[in-house]
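# After the sequence you'll find the predicted model.
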Amino acid sequence: MTQHHSTLLVLALCSALLSSPLAAKKAEPLSYQTTPVSVPAVHTADSSLVLSMEQIMADPDWIGRQPEAAYWSADSSQVFYQQKREGSELRDWYARPLNAQGNGTPVSLAQLHTLGSETAIYNRDRSLQAWLFEGDVFVRLLPNGAITQLTRDNAAQSDLQFLLDGRLAYREGWSFYAHNLVSGQRTELVSLKTEDSPKAPAVPSGYLAQEQHKLIAFIAKEQQAAEQRYQAKQQLKQQNNSLAPGAFYLGKGMQVVAASLSPKADYMLVSVRKASKRNDNDIMPNYITANGDIAAQPVRGRVNDVVPAPQRLLLLNLQDGSSTELSYSSLPGYNEDVLAEVKAENAKARGEKYKSEKVIRDIGLMTDWYWSQSAIRWHSNGQQVALMLKALDNKDRWIATLDFAGKKLLPQHRLHDKAWVNYAFNDFGWLNNSDTLYYLSEETGYAHLYVKPLKGKAKKLTSGTFEVANPVLTQDDSYIYFQANQSHPGIYEVYRAVLASGEVEQLTKLGGSTSFSLSPDEQKLLLNFSTNLLPNELYVAEAKPAAAVTRLTHTVSELFKQMPFKAPQIVAVPSSHGEQPVFAKVYYPDNYQQGEKRRAVIFNHGAGYLQNSDLGWSGYFREFFFHNLLTQQGYVVMDMDYRASKGYGRDWRTAIYRRMGTPEIEDLADGVNWLVENANVDRNRIGTYGGSYGGFMTFMALFTQPDLFQAGAALRPVSDWAYYNHPYTSNILNTPAIDPIAYERSSPIYFTQGLKKPLLINAPMVDDNVFFQDVVRLVQRLIEQENINFETAIYPVEPHGFRQPSSWLDEYRRIYKLFEQNL
């Protein structure tokens, strides 16, 4: 049996053991599997090899260079993907025909513009494909494949859009153009100017100016001529259709957030806000520079300093040149004091009393850094538009449509969350052939898929204790494809909802982590699949249930295949603080139940809202290697998806609201108890470590529960949330101006006096995510408290995610030394 077939057979057998029917009702108990699971090895490893720190922390090229950014060709016959060039940060493009063998062939630089793009668009009858390459516009005629380059200039185009009349629209800056593909004529549709509207020449105000115009004939004559020229220009614009339409002037000091053109090119929706000015004090010193000087690099603002500006939503009529500001007052809850309880608690702490009153909330489009989809979605017929709006206090998300005649928003859906509305699961849009919306919502506690007619009630298409993501609608509205972790929180497969019947069909059963891309002809799925032991590779299958899966790429190195890596088991740790268990990876050494009680380490993943105890390949692959090395040394290792982690529903996500560092450490304590009771671990020989959010957790564990662990390593850690960024932190803790209690309750710098056990603090100095300042302030506080239980290692050239193998090696040698000396 070939390696290819044996791999798929193992995966299929594993998945068959794990699959279960779709869960149904909100009130039902947890429906996914909680017994220990792991994906078997798919390569034959050499068990005699001893892992070395030098090898596992080396440049990851030794693992293999996995496919990246893969997408379909326009004719659905091949896929394109990038692969890192060995020993370089550069990427090369490869073409992999479905009917070929091997990993495909490199695409020459001279041919890159012909590939299309992952974000390519199609006209309504799918006879044309358009895409951008290096800021220029290309069009392919289907099915013969002939390519036309429409632009070749230094004015980068963006936001491609086929109009209903066949023209291709795009923008340059904030000017929008339509290109006639038959005549070649390019027409400016609308230009947005962040300036005040020009006015007719007028006599300057003031005594001296007035007298000058009365006394000097030349000045009066020039004034009259200027007025005549202005009037003549206005008349020409009104009476001559060959001229471009007049610009829309949005006001000086304003910033365009987003603008979206109707497919009929008759309307445009524009969101604007006051332009914010950078704080010159937001800098990061860089001590290792090419010229030997210290560089002060600009960085993001702190949540304490950032005050997001509300957005004004404008409807521009491109036919008559009128502009109407749309009111948010039709949105339910637009004037609720949603932070009344928070404000009252903080007022009480100050010895004051808070009186709740109606307040007009700041609202704008859902256009945050973590979301790439447009928040303005026009129906393909150009007659309807839907918008996704959010309150800047993070407590509400609305979907609204527009009454063009009444020029007002019509609310279609409100998602309110007392904690915060998730920055994931916000996909939405229109069905192609009816006035019906589809969208994701966490309203029942898990992200599920809904459809809603404009004048009807919403219908839930999926249900159960799992999360739906990345919905993709077919052109004929037959199916919505999506990814979900239905059978187990750590197993992601591809499903589709049959819109006619409401039935949900499972399409893949691979047993690890599977994402997908639907082919342009909607007949095939490009799958990106991985397991705990196999980095991601590309596969293809027909877009139907139980279809055979064919592997397209084999990019893992022979050296990696020989390594004696073992997959962890995924276990469900009983929680002492709720019914839902804490899912965790556990790495076991050989014969761990025999002999003396074992040492153990608990790893804390970063990001907070991230899932690491799943069955796919982890972004924390170096940690995966390190944990295998530790098991060879006799350690037991646990990697927990503590509360706040992704993949387990809304309540798990929001458990940390206003109290970061409390539920997570309670979960770590449950993990310690589980290791002692189930894995032959000595309670007095357990350490912990983690980076970023995991470093924050290490701080909180050692500071607030000093007897829980015997040592800890905090890497690139947050010490004071008031210094972190606004988009992430204000969701969870509100803002320091409104909710200082939450910040003081959640920031490690307030609890340093609790440190009793050895602490290693590793800090990159050019970290523009968690600033080096976080470590500096906390270390100074420990010094002032005369605490000697810590050591600090700095990394002068490293950002938040290390880049140099020497830095990775140094960091993990220090972590290993800490555990060896103290456990």
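Thanks, I have it.
# When you work out contacts or count neighbours from here on, use the C-alpha atoms and nothing else.
OK.
# Count the residues that sit near Leu109.
When neighbours are counted by other CA atoms under 10 Å, Leu109 registers 9.
# Could you do Asn769 as well?
16.
# Equivalent analysis for Glu786, please.
Glu786, neighbours per other CA under 10 Å, totals 10.
# cool, and Phe751?
The number of residues packed near Phe751 is 17, by other CA under 10 Å.
# Can you mark which positions in stretch 185-192 are buried?
Neighbour counts over stretch 185-192 (16 or more other CA atoms under 10 Å) mark Thr187, Glu188, Leu189, Val190, Ser191, Leu192 as buried.
# Among these, name the ones in strands.
If you go by DSSP state E, these have Thr187, Glu188, Leu189, Val190, Ser191, Leu192 in strands.
# can those residues go into TSV with extra columns for distance to Pro36?
Rendered in TSV, the data for those read as follows (distance: CA to CA, whole Å):
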residue	distance to Pro36
Thr187	62
Glu188	61
Leu189	60
Val190	59
Ser191	59
Leu192	58
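# Name the pair among those with the greatest separation in space.
Farthest apart among those by CA to CA are Thr187 and Leu192. That separation is 15.0 Å.
# circling back: nearest to Arg653 among the ones in strands among the buried residues of stretch 185-192?
Nearest to Arg653, judged by CA to CA, of these is Leu192 at 40.0 Å.
# Please compare the first structure with the one that follows:
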Amino acid sequence: MIKNRLTWFPACSLKVRAVPLLIASQMAMISTAMISTTTPALAMEGGKLPLTIERMNASPALAGTSPRGLKLSPDGLRVTYLAGRKDNQSFYDLWQMDVKSGESSLLLNADKLATNELSDEEKARRERQRIYGEGIMEYFWADDSQALLIPASGNLYYFSLTDNSVTQLPIGEGFATDARLSPKGHFVSFVRDQNLYVLDLATKKLQAMTTDGGGAIKNAMAEFVAQEEMDRMTGYWWAPDESAIAFTRIDESAVEQVTRNEIYADGIKLTEQRYPAAGKNNVDIALGVVTLKDKAINWVSLREENSKDKSKDIYLPRVDWLPDSKYLSFQWQSRDQHQLDLQLVALDALTKPKTLVKERSDAWVNLNNDLHFLKQQSAFIWASERDGFNHLYLFDLKGKLKTKLTQGEWAVDELEYIDETAGWVYFTGRKDTPIEKQLYRVPLAGGKVERVSKQAGMHNPVFADNQSVYLDYFNSLSQPPQISLHGDKGQQLAWVEQNAVKQGHPLYDYAGLWQIPEFGELKAEDGQVLQTRLFKPVPFDASKKYPVVVRVYGGPHAQLVTNSWSEQDYFTQYLVQQGYVVFQLDNRGSAHRGTQFEQVIYRHLGEAEVNDQKVGVEYLRSLAFVDADNVAIYGHSYGGYMALMSLFKAPDYFKAAISGAPVTDWRLYDTHYTERYLGHPEGNEKGYEASSVFPYVKNYQAGLLMYHGMADDNVLFENSTRVYKALQDEGKLFQMIDYPGSKHSMRGEKVRNHLYRSLADFLDRQLKSAK
């Protein structure tokens, strides 16, 4: 999924000035004023030191202490998290906070663990997980809260909290990936050499649960599109009672094997990769259950006996055990993604699955992680967009709807926690405004939705396993990420990391110039509401005219216009201090607005999205302080695609554009993502052609900068080189910067310093040189 790669970069999208004949009709759709949709965040106090590009990327991080990997121990007595070091924000140690005393301390120094080179498989997996850094990157609590499992550099470590000892586990030769503790903490499981292994912690006996892995056969491993597009990073699942493990077996034989060049400064690495491009073959997938007692493997039938659809060309996006360990559920998705079925199978009748819920769409059915089977009643909670917005439903185990837990023209983000004893369902959503993520709860029996979180901004709660106590990972435009402990009604119990921007905080010296945007709404051509953010220059003089940078993503499952803290906005703050207006608009196709808003793009990408960005530019032209002749657009990934499409399709709207790591021909991207939005190439040839940038290259005039990582394994470098060649064949002048060894996310302080300095220089030359 390309959108999740935007850890630092805004979605890229190029917009160009409107054709005169369209101006009148589009102006009629623009709101006469920017309308506030939420309480504006307060500006920060602090020094007025100008922000530099070098400081944006240096340590300590401007956001201050911003832990990751938040967890509550199963007994609820400790909060644990990973925190970067002051002298190296990308090197993580394990920290803890005592819930009773509120005292924080270093729990485990990562220097005690090995720091060997990662395997290619693990590097790829971390890239899919968006895990970047060194030191301790993952850890897992034992059920008794007395120990932790810590994977590091292919080895596994058992950290005992009773005596603070660290023991390397005897897992044999090779690199262990996807390691975890079993539900009751008696075993450690992992994947090595494409097979599943289990280590008994009491006896230290190691068993291979599968043995046929190798070559094109992978056991207990998630295939490429499952990792990249389905948010499924694993291929195995423990039964709650530890009696068995469900696992996938994938056969990649039919998937096209391509030779991908990764270009580094000191040479070229040829990588053989089975990449399922749009319209090509996917893996063959099977679901098995292996018992720990005798290592017997039995296979699950993936369709009911009377089902007319016996196709093997399907996806298996989710697998979940029921609490009693006697039943297994799995989600079956058709290749065209119009169908998603939740199926249930008994462990003693694996060949006889029954369908509990059917989801259907003429466009596509979005996946989620919100299935939860209850323990105290024979029922489950299921999330669905069947009424146009993502909401929670309660079903019995026969698939009969019991009650609709949430409803309305707003979307649920995620199911967070269920307190069956007290009868509450906790979830995050957009009930109050689409630009904030709040925590709510609703009675399990159905009833009124209550808001639990208090502050305006983005709340990401982490609940304890067995009680309604949660950690709130909160941020807003004026508050870098902070973490607090809360009770069941949202009452704050303690700070884990207040991260207040005060004297001594890394941001404090710069905070006095930090700009808070103005939120607003515009109307798309079909009348739907578009959310916007506008950052004014600092200092601001209403009598002057300022050049504009439109920062865009524009693709599905993403959202830029939020009341949130984002490292992507550091460059925005730099630009406003250099005298630019920065504008953002979430066009149709973006997330959290319902299916009508999102599915406008079905079978034709780059049309509605570009039209909406034109509406944004028309609004900018109505502002007295905007220099309408000097507007640029900048985006990365899908935003890079949007930048090219906007510049090529509507060259009268933008004077310049920056396109980072763009998709340029959707036939080059993977099956699950591309076919979700465009369908199969054989059934939508015209849609694929119209959604490519190449039919519009001839319209390009001037003012383009492209950049790409030359080892990008997500949006392949070929996407950019094809555009280079097309522009060169047309005799068009443009600029390009390619980064040896860089992946899609463009990591590394030196790389980012060079990139952002180059972007700033390009914008200055394009938008300011004529003045």
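That came through, no problem. Since the model is a prediction, treat every value here as computed from it, not as a measurement.
# re the thing from before, going by distance to Val272 of structure 1, which of the ones in strands among the buried residues of stretch 185-192 of structure 1 wins?
Checking those against Val272 of structure 1 with CA to CA, the nearest one is Leu192 at 10.6 Å.
# Now do the same contact list for the closest one.
Shown in contact with Leu192 of structure 1 (CA atoms under 8 Å, 6 or more residues apart in numbering): Trp174, Ser175, Ala247, Phe248, Tyr249, Leu250.
# Quick check: the closest residue to the second one other than its chain neighbours vs Ala232 of structure 1, distance?
Once flanking residues are discounted, Ser175 of structure 1 sits nearest to Ser191: 4.1 Å by CA to CA, 6 or more residues apart in numbering. Distance of Ser191 of structure 1 to Ala232 of structure 1, given as CA to CA, to the nearest Å: 22 Å.
# Doesn't Lys756 of structure 1 lie inside a helix?
No - with DSSP: H, G, I helix; E, B strand; the rest coil as the criterion, Lys756 of structure 1 is assigned coil and is not in a helix.
# Alignment lookup: it to structure 2.
Under the alignment (TM-score structural alignment), Lys756 of structure 1 maps onto Gln701 of structure 2.
# correct me, but its match touches Tyr653?
No - taking contacts as CA atoms under 8 Å, Gln701 of structure 2 lies outside contact range of Tyr653: 11.8 Å.
# neighbour count winner among the two?
Counted by other CA under 10 Å, Gln701 of structure 2 and Tyr653 do not tie: Tyr653 has more neighbours, with 25 against 16.
# ok, the more buried one touching Gly616?
No - applying CA under 8 Å, one finds Tyr653 of structure 2 not in contact with Gly616, separated by 10.2 Å.
# Let me see the ranges of the helices in structure 2.
In structure 2, the segments counted as helices under DSSP state H are 20-27, 53-57, 120-129, 224-229, 508-511, 569-577, 595-598, 608-621, 638-649, 671-678, 685-691, 718-729, 749-767.
# Mean neighbour count added to those, as TSV?
Output for the helices of structure 2, formatted as TSV (neighbours: other CA atoms under 10 Å):
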stretch	mean neighbour count
helix 20-27	12
helix 53-57	18
helix 120-129	16
helix 224-229	22
helix 508-511	21
helix 569-577	21
helix 595-598	19
helix 608-621	23
helix 638-649	32
helix 671-678	22
helix 685-691	17
helix 718-729	16
helix 749-767	16
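# With distance to Lys326 of structure 2 added, can I get those in TSV?
Formatted as TSV, the helices of structure 2 follow (distance: least, CA to CA, whole Å):
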stretch	distance to Lys326 of structure 2
helix 20-27	59
helix 53-57	51
helix 120-129	31
helix 224-229	26
helix 508-511	56
helix 569-577	49
helix 595-598	36
helix 608-621	47
helix 638-649	43
helix 671-678	31
helix 685-691	46
helix 718-729	48
helix 749-767	51
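# Met97 of structure 2 is nearest to which of those helices?
With CA to CA as the criterion, Met97 of structure 2 lies closest to helix 508-511 of those, at 25.1 Å.
# what does that closest one contact?
Met44, Glu45, Gly46, Gly47, Lys48, Leu49, Pro50, Leu51, Val501, Lys502, Gln503.
# list the contacts for the aligned partner of the first one in structure 1?
When the two structures are superposed using TM-score structural alignment, Met44 of structure 2 falls opposite His43 in structure 1. His43 of structure 1 makes contacts with Lys561, Gln562, as judged by CA under 8 Å, 6+ apart.
# Mind doing that once more with 7 Å?
With CA atoms under 7 Å, 6 or more residues apart in numbering as the criterion, the residues that contact His43 of structure 1 are Lys561.
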